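Asks: Below: sequence and its predicted model.
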Amino acid sequence: MQLGQPLTLFLIYLLFNVVVFCVYWWDKQAARDGEWRVSENTLLTVALFGGSLGAVTAQQTLRHKTRKEPFRSILMTIVAFHIVIGIFWLAAPAGTTMAALEALGLR
């Protein structure tokens, strides 16, 4: 299976978001136990690099950093950015996405 195939990309995306959820869970547990925490910059960075679904899911299900500003606003901006990127990707003419992946050396 080639990396450019939609199912493979979806599975990589899903796996990454599960990892991001786990990072948020780990930080929540550390907050409860008074242990070493994951920095907010790290939490936001993993969300920015494709883990926004896992980040928001963890935030809502674990009730983690739901009221903390500016963290909450920055995370929602990342989510909005990912939605816009997704809309452009879905609306792109056929073949454009594969050409972009080939240009990046991912196919």
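Replies: Perfect, I can see it now.
Asks: all contacts plus neighbour counts: C-alpha atoms, from now on.
Replies: Noted.
Asks: middle-most residue in this protein, spatially?
Replies: The centre of the chain sits closest to Gly51, judged by Cα atoms, centre = their mean, with a distance of 1.2 Å.
Asks: Contacts only, for the closest residue to it other than its chain neighbours.
Replies: Distance criterion Cα to Cα, 6 or more residues apart in numbering; nearest residue to Gly51, sequence neighbours excluded, is Asn17 at 4.8 Å. Residues in contact with Asn17 (Cα atoms under 8 Å, 6 or more residues apart in numbering) are Gly50, Gly51, Ser52, Leu53, Gly54, Ala55.
Asks: before we move on, what about Leu9?
Replies: Leu3.
Asks: Figure out how far the helix or strand hosting it is from the centre of its chain.
Replies: Using DSSP states H and E, Leu9 sits in helix 6-33. With Cα atoms, centre = their mean, to the nearest Å as the basis, helix 6-33 stands 8 Å off its chain's centre.
Asks: A further structure is provided below for comparison with the first:
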Amino acid sequence: MPKPVLYAAIVYFAAINLIAALLAVSDKRRARRGAWRIPERTLLLFGFFGGALGEFAAMLLIRHKTKHLKFMLLLPLFILLQAAAVGLAVYFLT
């Protein structure tokens, strides 16, 4: 894999995971305050597009949406799919 592509991928995954984790924390704070919430669809989309690991870890740490089957099944599935995609990309591009 060319180094610029590798660096771009690392930066992308770091950024999307940080954003997804911050969204989960923000949604938890908003839930406690009774404020406008971040839609579940938005949280799941950020997980799908690369932020599943950060979002899942944040949700477990702050105990947010851990009783929602949708999140407890889809986020680990997204993590597995993203790990497989990264593994295949590294295998085929190196």
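Replies: Received it, and whenever you're ready, just let me know what you need. Note that the structure is predicted; figures quoted are calculated from it, not measured.
Asks: TM-score for these two?
Replies: Put the two chains on top of each other and the TM-score (TM-score structural alignment, normalised by the length of the second structure) is 0.84; 92 aligned residues with a Cα RMSD of 1.8 Å.
Asks: post-alignment, the helix holding Leu9 of the first structure versus the second structure, mean distance?
Replies: Following the fit onto the second structure, the mean deviation recorded for helix 6-33 of the first structure is 1.3 Å by mean Cα distance after the TM-score superposition for the first structure.
Asks: Give me the residues contacting the next helix or strand after that helix.
Replies: Moving toward the C-terminus from helix 6-33 of the first structure, the next helix or strand (DSSP H and E) is helix 40-46. If you take Cα under 8 Å, 6+ apart as the criterion, helix 40-46 of the first structure is touched by Val20, Val23, Tyr24, Ser52, Ala55, Phe71, Ile74, Leu75.
Asks: Excluding chain neighbours, give the residue nearest to the third one in space.
Replies: Spatially, and ignoring its direct neighbours in sequence, Tyr24 of the first structure is nearest to Ala58 (6.2 Å; Cα to Cα, 6+ apart).
Asks: May I ask which helix or strand encompasses that neighbour?
Replies: helix 52-62.
Asks: gap between the helix or strand following that helix and the chain center?
Replies: Sequence order places helix 71-91 as the next helix or strand after helix 52-62 of the first structure, per DSSP H and E. The chain centre lies 10 Å from the centre of helix 71-91 of the first structure; the measure is Cα atoms, centre = their mean.
Asks: Tell me the mean distance between helix 71-91 of the first structure and the second structure once they are aligned.
Replies: Averaged out, helix 71-91 of the first structure is 1.5 Å away (mean Cα distance after the TM-score superposition for the first structure).
Asks: residues making contact with that helix?
Replies: Glu40, Leu44, Ala47, Leu48, Gly50, Ser52, Leu53, Val56, Lys65, Thr66, Thr97.
Asks: just to revisit the earlier point, okay, the contacts of helix 40-46 of the first structure in TSV with neighbour count and distance to Arg32 of the first structure next?
Replies: As requested, these are exported to TSV (neighbours: other Cα atoms under 10 Å; distance: Cα to Cα, whole Å):
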residue	neighbour count	distance to Arg32 of the first structure
Val20	24	19
Val23	19	14
Tyr24	25	13
Ser52	28	23
Ala55	27	18
Phe71	16	19
Ile74	13	23
Leu75	21	22
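Asks: Would you list which of the contacts of Asn17 of the first structure are kept in the second structure, in the original numbering?
Replies: Among those, the ones whose aligned partners also stay in contact in the second structure (both residues aligned by TM-score structural alignment, their matches' Cα atoms under 8 Å) are Gly50, Gly51, Ser52, Leu53, Gly54, Ala55.
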